[in-house]
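[1] Below is the structure, and that's it, no one-letter string:
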């Protein structure tokens, strides 16, 4: 949270408040409708991914329940510091419903981790195939970025493979649980194709909302040039140091857009538009949150009911 606040302070110092105000002003009309529609698809995909992972761990749930819970968690992530409070809430609530908090926490953790892993792979692939747009100004800029991404991904993949193949040799309980979860919930034949498909659609959906945010600013930039920028900014926005989603996203956008000659101010404006679109698109989660609270209040026993229950118990 402190890091996110520091990034925003530096951006205001460097580019002023104009890009922030412009971003808020431009969040209207068709971009909002498009973001709501696209986010409904990405939320469905993420909820399906969660069901696949949770099913591998033995904690099933209906898809309708998963979608509602995922909308609620997205709204909490978009309005509370850190960007992960909603996921914790989703895991704890589901754990209480199924009576197994540990498995529910692990299911949400694996679901988010697997989605982020697919996002990293897609980002690295796009950097290779389309090249970093800054190559038109500095041809060597694309190679280090892609190389670093691939090295990191290769290292993570190698570590996962070693842990998976040697899971029985690990003496620690955590190590055995890690490899067991990885095998049963993520890499199982019944799960990984769906996880890969759902995660890919979700990443492309979020990138589409980012491109809509660029279009809303009036900037005329080709999608092929914007896609690497979008994926890099979205990856940075996943860092849990934000303030209700704000901070790293705007900082990454300012750097990315300035590095390709589009200007840091435009990057901040686009990030603000995207942030507002993402926030509005999670508002169905607020409806789910309010509805759940009202149902809880309606089903809670009143004073008279509670007294009658006590009297019947001791009668």
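    Received, thanks. In this text the structure is predicted, and so the values were computed from the model without any measurement.

[2] use CA for all of it now, contacts and neighbours both
    Fine.

[3] for the chain, what's the longest helix?
    For the chain, the helix with the greatest residue count under DSSP state H is helix 101-130.

[4] Between helix 101-130 and whichever helix or strand comes after that one, find me the angle.
    Using DSSP states H and E, the helix or strand that follows helix 101-130 in sequence is helix 142-165. Helix 142-165 and helix 101-130 are oriented at 150 degrees to each other (axes from the mean of the first three to the mean of the last three Cα atoms, to 10 degrees).

[5] Give the buried residues for helix 142-165.
    142, 146, 149-150, 153, 163-164 (16 or more other Cα atoms under 10 Å).

[6] Check which helices and strands it is in contact with.
    Packed against helix 142-165 by the contact rule (3 or more Cα pairs under 8 Å, 6 or more residues apart in numbering; DSSP states H and E) you find helix 101-130, helix 173-181.

[7] Which strands or helices does the first one pack on?
    To tie it back to what came earlier, the one meant is helix 101-130. The contact analysis (3+ Cα pairs under 8 Å, 6+ apart) places helix 101-130 against helix 30-56, helix 85-98, helix 142-165, helix 192-216, helix 223-237.

[8] for the ones you listed, which one sits closest to residue 126?
    Closest approach to residue 126 among these (Cα to Cα): helix 223-237, 6.2 Å.

[9] before we move on, back to that, with distance to residue 91 as added columns, please give the helices and strands packed on helix 142-165 in JSON lines.
    Converted to JSON lines, the helices and strands packed on helix 142-165 look like this (distance: least, Cα to Cα, whole Å):
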{"stretch": "helix 101-130", "distance to residue 91": "5"}
{"stretch": "helix 173-181", "distance to residue 91": "16"}
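
[10] most neighbours per residue, which of those helices?
    Ranked by mean neighbour count, the helices and strands packed on helix 142-165 are led by helix 101-130 with a mean of 19 (mean count of other Cα atoms under 10 Å).

[11] Against that first model, consider the following:
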């Protein structure tokens, strides 16, 4: 057990250091101005827009998770799913690694349903389906970009498929059987899951485009949308400091590759990061209310016993 915890700690620090290294390299290459501009140019109107749009994307994601959880036998009502999703987004945006909120959501749901394995896997399926749909959309959008972006992404896609095949091949037979059975249970709701994922991705793209326009980028909407899908896909890599690092690195790279300037891409990514963080603040309120509710419940349960 201690060895497992040691490995987890090492992996956590490795992810943090990787994100910090990306940010340090960006400051070294681009200076601090893009970071300052991204913070100073973000307007109240942009923040309000992000709050409203993120409410829609959160609803779409919660709908997806609710569908998955119901099929796996650990149903979660849509209203409960929305609140849990807001809390997980807030934790993802404020804690290292960018995935601890989803871990918290899975563990909490597993405890509440007394089915920890299925509770955790419902969240894993939810995130995996969302990322898969976003990856397909990003690869389709790459056709709008220059070869210097298309080639590395095509190579990365091939590597990702190879790694996924390797991971699947090395899974124990029992794990494969469980996942195959759960995939069969989800078969009837794949259209809804795909639609929910596409709506969520579209919402994130709109927030990114608003961030770009807010800081003065006047590139065509189609180009910005394609860039957004690529950057948001890279930002899902679970390294960095509360989501910061891969997103900024990817933005600097792809904006530079299409001739819009790495510094401008970095400024957009910083503005988007601020907007995304503010948009998760309802999750902070829900997190505090849930924690207070649990504390208030404990004496009642003891007295009942």
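    Nice, I can see it. Not measured: the values here are computed from a predicted model.

[12] Dump the helices and strands packed on helix 101-130 of structure 1 into TSV; add distance to residue 70 of structure 1 as well.
    Output for those, formatted as TSV (distance: least, Cα to Cα, whole Å):
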stretch	distance to residue 70 of structure 1
helix 30-56	6
helix 85-98	7
helix 142-165	27
helix 192-216	13
helix 223-237	18
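
[13] how about these, which one is nearest residue 283 of structure 1?
    helix 30-56 (9.0 Å).

[14] can you name the residues of structure 2 that the following helix or strand past that closest one overlays?
    Next in sequence after helix 30-56 of structure 1, counting helices and strands by DSSP H and E, comes helix 63-79. Matched against structure 2 by TM-score structural alignment, helix 63-79 of structure 1 falls on residues 78-94.

[15] Mean distance between the matching stretch and structure 1 after superposition?
    Per the superposition on structure 1, stretch 78-94 of structure 2 and its aligned residues are separated by 0.2 Å on average (mean Cα distance after the TM-score superposition for structure 1).

[16] rewinding a little: now render the buried residues of helix 142-165 of structure 1 as CSV, adding distance to residue 238 of structure 1.
    CSV is the format used below for the buried residues of helix 142-165 of structure 1 (distance: Cα to Cα, whole Å):
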residue, distance to residue 238 of structure 1
142, 22
146, 19
149, 16
150, 19
153, 17
163, 25
164, 26
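
[17] Closest to the centroid, which residue in structure 1?
    Closest residue to the average C-alpha location of structure 1: residue 238 at 6.2 Å, with Cα atoms, centre = their mean.

[18] Can you list the neighbours in contact with the match of helix 63-79 of structure 1?
    Contact partners of stretch 78-94 of structure 2, identified using Cα atoms under 8 Å, 6 or more residues apart in numbering, comprise 58-59, 61-63, 65-66, 98-102, 104-105, 242-243, 277, 280-284, 286-287.

[19] Could you give the number of residues near residue 88 of structure 2?
    By other Cα atoms under 10 Å, 25 other residues sit near residue 88 of structure 2.

[20] same question, residue 53 of structure 1
    34.

[21] Now which residue in structure 2 aligns to it?
    Per TM-score structural alignment, the equivalent position to residue 53 of structure 1 in structure 2 is residue 68.

[22] try residue 218 of structure 1
    Taking TM-score structural alignment, residue 218 of structure 1 has residue 216 as its aligned residue in structure 2.

[23] you'd agree that match is in a helix?
    No: Residue 216 of structure 2: not assigned to a helix; according to DSSP: H, G, I helix; E, B strand; the rest coil it is coil.

[24] Relative to residue 227 of structure 2, how far out is it?
    For residue 216 of structure 2, the distance to residue 227 of structure 2 equals 16 Å [Cα to Cα, to the nearest Å].

[25] ditto for residue 274 of structure 2
    With Cα to Cα as the criterion, residue 274 of structure 2 and residue 227 of structure 2 are 18 Å apart.

[26] got it, and residue 252 of structure 2?
    Distance of residue 252 of structure 2 to residue 227 of structure 2, given as Cα to Cα: 11 Å.

[27] Next: residue 44 of structure 2.
    Applying Cα to Cα to residue 44 of structure 2 and residue 227 of structure 2 gives a distance of 24 Å.

[28] And the two? Which one has more around it.
    Shown here are residue 44 of structure 2 and residue 227; by other Cα under 10 Å, residue 227 has more neighbours (27 against 10).
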